[in-house]
Each structure stands twice: as structure tokens, then as C-alpha cells.
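In: Provided below for reference: sequence and predicted model.
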Amino acid sequence: MAKRKASKRPRTMAEAVQISLSEVVQEDPTPRPLEDTQPSQVTQPSQAPHLPQPIQPPSNAPETSMKKCGRGSAKGIHQWGTGTKLKLMFNNDFQPLGDEGSRLKGQLGTMLRNPHRVPLTYLDWNSVPEEIKSAIWKEIEDNIEDCPAEFQPVAMRSCNKLWKDHKAKTKEKYYTKHEEDPDILLKVPKRVLPDQWKELVSYWRTMDAKLIATRNSKNREWRGPDHRTGRTHFSQIRHEMSANGENTDKMSVFIKTRDENDPDVKAVVEEFNQNLAEIPESLQTIEVRNKIFHDVLGEDGHGYCKTYGAGVLRSAVYGQSSRSPHASSSSNLNEITRQVREATQEIEQRLSSEIEQRLRREIEQRFVGEMERMLNEKLMAHLGHLKHVSDKWYLDGHEKVCLVSYTIPKHDVAEGIVVSKDPLVKVDGKPLGSDFWKVLVKKAKIPNASLERPRKKFCTIGEAVDCAVAWRSCDVFVEE
């Protein structure tokens, strides 16, 4: 099977427009005017000089829309290119910190907005020729004291973002808002050459560009609420938070760099806190918080790490050996989940044991109660002629009572007379207490029956005839 030839990817917008037009011609060979869609012949950006030159729009070009008061573009560094080198302080990821870092970012923005140096007519940063990128890096090296080589990828990523932002703002301000204006080609933005502007407009009008813009717009919605840091880089914000003793996990930085009154920000923070509340406080490590952050806001995109800003490589944050940005976080979270599960099982087992013991005691109590009820019923059936003394509390001490054994089964063991119910009265030197009465035994029905509280000289009911004994009040009955 023959291999399909790889199509050559266009690098400039002019090439993309030509490809788009050729596809249209193949579908519909009817000739049509190309006044608005055919880009004019322009100088290839790769042949542009590297030294910036001031450029003014043509005198016949009408004024653009009225300027609004705002922050304005960065003015750059006045000493740049004069031989006076900039002293920078870097963090562990080789991101510049402090005021000098912000000034450098402004200088890079000035360089990348120069239409002679890096035209906007390249499709993306990867299409920008290496000689242009090398010239930019050479200029950065020449103007920074002891510039580390590790700063190059950080600087190039920053240039990529600044250039893309410049293109996006140019399109939004000068094209999207005036797309239907018939004179749009004459309204050339200040930092775009006239021929480049025609190429930009021609490309933005193609169907491919519109599809890409729609896709990018949808992707942008997934990134969450915009930050409010202005020109301050995330590395500087992280540095200040760390110096102030604040947490620098991703959610803490997210909250620090957003408007907390924004409804979208509030929704993100609320969902994060709900998920975090499910984890024990002692296990809420930075790795766990970052994992929950990505569960709420999505994973890092290709080539960047959320809340770290442009220029920070994924390997600088997660390490070279990490195949997944959250491999360690997931591992830690899995370990925490295991610990929580084991702790939950232990609690469930302990509760189950306590419930089981409680049920056992309750069943035993019910069983004993039921047995006592059944025994009492049998006793009443067996001793039907007797009635409990509690029903006849007015005993005067002369009426006969029946003494029932304390053992089971119950038996009518003797007859007697209640002498005293006073708990302080003593029998054999020992007070009766609240559960016993003093009874004078008159007749033994079962002589070998044991006394409930034996005396010193005898232990059976037969030995206690004509003597007083202590008998449990609940076992004293009277005849009906």
C-alpha cells in the first residue's frame, strides 16, 4: 500500500490563504475576483531586518478608533542596548523575580511588538524562523548580567506568549470589531505594516481561520476565570507568598490571583472546599490539595502548568521522571484513601462490636425478664393460695406469712410471722437492709431448704424454727 505524502504545513498566513484558495478552486472552478481575499505580495518576514525601526502608518490611512485611557504598553528598559547590563534574580525555575523581572517582561513585549522584527503573519510561534529567535535570545544574553543558559527556554516561552497575546489583541481590537467595515484594509493598526495587515485580514477571513478561532474560544472557556495580575508574573506572586509564610499550593495561588467576588471564582472555590472537606485535616497535604485543584479545574495543558505562568516547563514542576503531572499526587491520594478506608473499617468494626455487645445484653435482659415472668406465672400457679405481701402491706406482725425459696424452681418452704421491716434492725448482728425483713419461723414445710441469709448457728429452715431469720421481702407471701 502506497504511503500517503505528508502535506507541507504552511508557516505564514499568505501560504495558508493560498492553500485555502486552491481548495476552494478545486471545489468550485468558477473564476471569482480576488480583491479582498488575495493577499498582496509581501516581503517574507524571515528576510526582515533584526534591528527595530520606527514605523508610521501611511498618511492617507484614516485614524483608527479613539484611544481609551488605560495601562498602555510597557515602555521597555531605557538602558537596553547601551552596554549597561540588567541584574536579575531568578527562582528555582529560572523565572526572573522582582521589579527587574517585570521590566524585562516589558522590554520583551516591546521587542515582539515590532512589526519589522517578528511579524504577526506567521501562523504560530513554531513557524517563526530560528534566526529570528536566535537574534532575540542573543540580545537578551547581551543585556543581562551573568545570564544563565537555563533561562533560554523560559525566555522563549515568555516571548511565545507575549507574541500570541499581541496578535490576539490586534485581532480583537482592529479586526473582530470592524470585520464588516468595507474600509478595514485601510485602517492599519499602529504596530502592523500595511502589507502585513492585508495578509492578516485575508487569512482571518478564511474558513480555516474561523474554525480555529471557534475551537480556541471553546478551549479558552475550559481554563477557568481569568487572573487579575496584570504584568506581575506568577513567579513573583509565588515568591511574595512564600516570603510572607503563605501556602503556595495551586488553589492558594489561584485565589490570590483572582477576583474573589467573581461568581465563577466563588463556584470554583466552593467546589474545591467541598471536596477537601472529605479528606481528614491531618492528611490535607499540598499534593492532595493540588490533586483536588485539578479535579475541579482540569489538568494542565500541553506545555504549561496552571498557576505557574508562562515559561515554566512541566519537568521543572513535576520532575523529569514523572510520566504524569500528578503521578505522585495520585499515589499520595491513593495512600490517603487507603488509610481513610482502613480507619473507617476499624471504626465500623468497633461500632459493630459495641452494637453486638449491646444487643447481647439487651437480649439477655429480655431473656431474664421473660424467664422471671414465666417462673412467676408458674409460682403463682403452684402457690395459687398465696398472695405477695406487697399487696397486703398493712401486716400487723401477727398474721401468718409463707416463706418462698429464693432458688428456682420456687417452693413454699415455711410459715412464719413478720417481726420487722426496719432496714436498721439487725439479725445475727447484721442490719436487714432494704431488701430483707425479719421473720419468725413457726413451721418448716421443707426442713432442708437453705436460708436466704444463713445464721451463725444454723443454715436450714428446719434448724430455724422458733427463731428469727432475715428473709428477702420479695419471697414473703400471705395466704388468701
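Out: Structure's in. What do you need?
In: C-alpha only now, for contacts and for neighbours.
Out: Will do.
In: Strands along the stretch 301-450 of the chain, start to end?
Out: 386-388, 400-404, 412-420, 426-427, 430-431, 436-444 (DSSP state E, counting those that start in this stretch).
In: take a look at this one as well, against the first:
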Amino acid sequence: MGLLNLLAWKQDLLALDGSWKILLPLNDQGQPIDDDGKIFVPWLGTFCHNGLLCPLVPAGWPKVDEKFKDDCWKEIKQRYLIDEDIVKPLDQKGWAMHILGVLRRNRRTKLKKIHVRGWTKEQVLARRTPRRVMAEQWEEMVNYWFDEKTVTLSNKNKVSRGKQKEIAISGAESFAQISHDMAKDKGAPVERANVYLKVYRRRDGTGVTPHAQGNITRMEELLSREGVRLQGETGSGIL
């Protein structure tokens, strides 16, 4: 466990006033890792539940007023130190806002998935503001979702997602975090092939999709020729 207890991370982070900060662990690609990294991303996600800090409208994150992004960045800087050798000072705000933008998009997507149904009327839904969402922001989101152009684009994206060749089973945990945890448990760097197995292979050893299974088979053949032991979800060798 890292510095902050995972069960009390909200309270611990809110108590930080800037006199002491957490050094955010990052990998060489600038992705949060380790226990404190696991806390950082969900904490950042809570911003999206505060419409005064991080409004959910307009739809596009680049269109959000810079004032809100400055306020969010201020909250981050008050609590975290970001390694300047990994993310340069001039790039740090943009780096953090990119992560927040993804989390904000996920929040909007989840609200739509929960509340928008084929039989739901726009006017009715607009009056049913979910908990922890500001009424005027909810109404604007509903109007956007029911707009003809948005509906057309949404249907097109559904078709594209249906053609996905690989579907990760890692949930909200990032590949960077999974790779870090696997290396930490092993006490040495892990092969990218083993990380692939972790997120694209079921516990019974089969790939999550035929395409993923084909990749796994090819990796097995390649590594078998090289004499490398390939391990997966169960932790047991398959070669």
C-alpha cells in the first residue's frame, strides 16, 4: 500500500493544503503507476462529479472555458508533484487536462448509458436530473444526445465498436498499471506478450475474441521457437 490508504484517499487528499505534496509515480511514458498512481486517476475522476469545478458541458472538452481547467490544475498542483524529468513543467497542465478530459468523456458516456433508453422521451428525461449532476448541465446534455446529428454519429460509432477485434478484460485499470504490478510481483520486467495475455485472455486460457486468440497462438509459436516461457492470467506457463 502506498502513502494514502485506498479506503480513505478522498479525505486524505482533501486535507492536503499545499504545504506537503505527494510525488506522483509515473512510468517513462508519463502514465500514473503504483498505489499512489491508482489513487490519482479516480481522484481526478471525482472532479467530473462537481459541475462547478469541471462542468459536463459543452460536449467537447476543448470547448470548455479555460477558467475551469485552471481551477482543476490548481487543485492538482496543491496536492501532487509531477516528475519534471518525465513530464516537462510546461507540459504538465496539458498532460493532466488530457487525463481529465478522458475521464469527463467517460462520465458523460456512463450517464447516457444508464439513463437514455430507446423509449425515453427527451422532454421527460430532461426533467429527471441524476444525483450529483447540475440541472442545467443535464438538460443541455440531454438536448445534445437527442440531436439528430448526435444520434446519427452515435449509431455509426456503435457499428464501429461492434467490429472491434479485441476487447480488454482489464476494466478501469490501465495497461501501464497492470504491467507495473506484474513486474513488481515478479521482481523483474515482464514481456509485453505476458501483459497482452493478462488483458486479452480468459481464465480458461482462451482469447476474448477470435482475433485475440489468433494473436495468442502466434505469440506462443514465436516464443516457443525462442525458448521463452509465456505466462498468462493463471500465472502458469503455457509453453
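Out: Thanks, I have it. The shown structure was predicted, so the numbers you read here are calculated from the model rather than taken from an experiment.
In: any idea how far E354 of structure 1 is from V268 of structure 1?
Out: 41 Å (Cα to Cα, to the nearest Å).
In: And for K177 of structure 1?
Out: K177 of structure 1 is 72 Å from E354 of structure 1, by Cα to Cα.
In: Which residue range of structure 2 does the helix of greatest length in structure 1 align onto?
Out: Identified as the longest helix of structure 1 according to DSSP state H is helix 327-382. Aligned by TM-score structural alignment, helix 327-382 of structure 1 corresponds to no residues of structure 2.
In: angle of that helix against strand 412-420?
Out: 90 degrees (axes from the mean of the first three to the mean of the last three Cα atoms, to 10 degrees).
In: Do me a favour and get the end-to-end distance for stretch 90-99 of structure 1?
Out: 12 Å.
In: Please disregard the earlier target; I meant stretch 193-211 of structure 2.
Out: OK, stretch 193-211 of structure 2 end separation, Cα to Cα: 15 Å.
In: List the buried residues of it.
Out: Of the residues in stretch 193-211 of structure 2, 193-202, 207-209 count as buried by neighbour count, 16 or more other Cα atoms under 10 Å.
In: got the contact list for V439 of structure 1?
Out: Contact analysis of V439 of structure 1 by Cα atoms under 8 Å, 6 or more residues apart in numbering lists 416-420, 468-471.
In: how about the helices in structure 2?
Out: 9-15, 34-45, 66-79, 89-115, 122-126, 135-146, 148-162, 175-186, 192-200, 210-226.
In: ranking those helices by burial, who's on top?
Out: Mean neighbour count (mean count of other Cα atoms under 10 Å) peaks for helix 192-200 among those, with a mean of 20.
In: Please name every helix or strand in contact with it.
Out: Contacts defined by 3 or more Cα pairs under 8 Å, 6 or more residues apart in numbering; DSSP states H and E place helix 192-200 of structure 2 against helix 175-186, helix 210-226.
In: For K158 of structure 2, which of the ones you listed is the nearest?
Out: Of all those, helix 210-226 sits nearest to K158 of structure 2, with 19.1 Å by Cα to Cα.
In: what angle do the closest one and helix 192-200 make?
Out: 150 degrees.
In: Mean per-residue distance, helix 210-226 of structure 2 versus structure 1.
Out: Its aligned residues in structure 1 lie a mean 4.4 Å from helix 210-226 of structure 2 after superposition (mean Cα distance after the TM-score superposition for structure 1).
In: and stretch 105-112 of structure 2, which stretch of structure 1?
Out: Taking TM-score structural alignment, stretch 105-112 of structure 2 hits residues 164-171 over in structure 1.
In: most centrally placed residue in structure 1?
Out: Among the residues of structure 1, the one closest to the centroid is I292, at 2.9 Å (Cα atoms, centre = their mean).
In: That one corresponds to which position in structure 2?
Out: So, by TM-score structural alignment, I292 of structure 1 is left unmatched.
In: and I292 of structure 1, how far is that from D93 of structure 1?
Out: 24 Å.
In: Map W61 of structure 2 across to structure 1 for me.
Out: Using TM-score structural alignment, the equivalent of W61 of structure 2 in structure 1 is W125.
In: Map E260 of structure 1 onto structure 2.
Out: In structure 2, E260 of structure 1 lines up with R202, judged by TM-score structural alignment.
In: how about the helices and strands packed on helix 192-200 of structure 2 in a markdown table, adding distance to K69 of structure 2?
Out: Shown next, in a markdown table, are these (distance: least, Cα to Cα, whole Å):
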| stretch | distance to K69 of structure 2 |
| --- | --- |
| helix 175-186 | 25 |
| helix 210-226 | 38 |
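In: Go through these and name the closest to F47 of structure 2.
Out: helix 175-186 (21.5 Å).
In: before we move on, back to that, please state the offset of the longest helix of structure 1 from the chain centre?
Out: 35 Å (Cα atoms, centre = their mean, to the nearest Å).
In: That one vs strand 400-404, what angle?
Out: 140 degrees.
In: Helix 327-382 of structure 1 - contacts with which helices or strands?
Out: Helix 327-382 of structure 1 packs on helix 286-297, going by 3+ Cα pairs under 8 Å, 6+ apart.
In: Would you mark the buried spots in the helix it packs on?
Out: For helix 286-297 of structure 1, by 16+ other Cα under 10 Å, it's 287-294, 297.
In: Just give me the match in structure 1 for T150 of structure 2.
Out: For T150 of structure 2, the residue aligned by TM-score structural alignment is A209.
In: how much space between the closest residue to that match other than its chain neighbours and Y122 of structure 1?
Out: Excluding its sequence neighbours, the residue lying closest to A209 of structure 1 (Cα to Cα, 6 or more residues apart in numbering) is Y203, at 6.6 Å. Counting by Cα to Cα, the gap from Y203 of structure 1 to Y122 of structure 1 is 11 Å.
In: Repeat that for K266 of structure 1.
Out: 39 Å.
In: related to what we said a few turns ago, could you dump the strands of the stretch 301-450 of structure 1 into JSON lines with distance to M380 of structure 1 added?
Out: Converted to JSON lines, the strands of the stretch 301-450 of structure 1 look like this (distance: least, Cα to Cα, whole Å):
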{"stretch": "strand 386-388", "distance to M380 of structure 1": "8"}
{"stretch": "strand 400-404", "distance to M380 of structure 1": "11"}
{"stretch": "strand 412-420", "distance to M380 of structure 1": "11"}
{"stretch": "strand 426-427", "distance to M380 of structure 1": "29"}
{"stretch": "strand 430-431", "distance to M380 of structure 1": "30"}
{"stretch": "strand 436-444", "distance to M380 of structure 1": "20"}
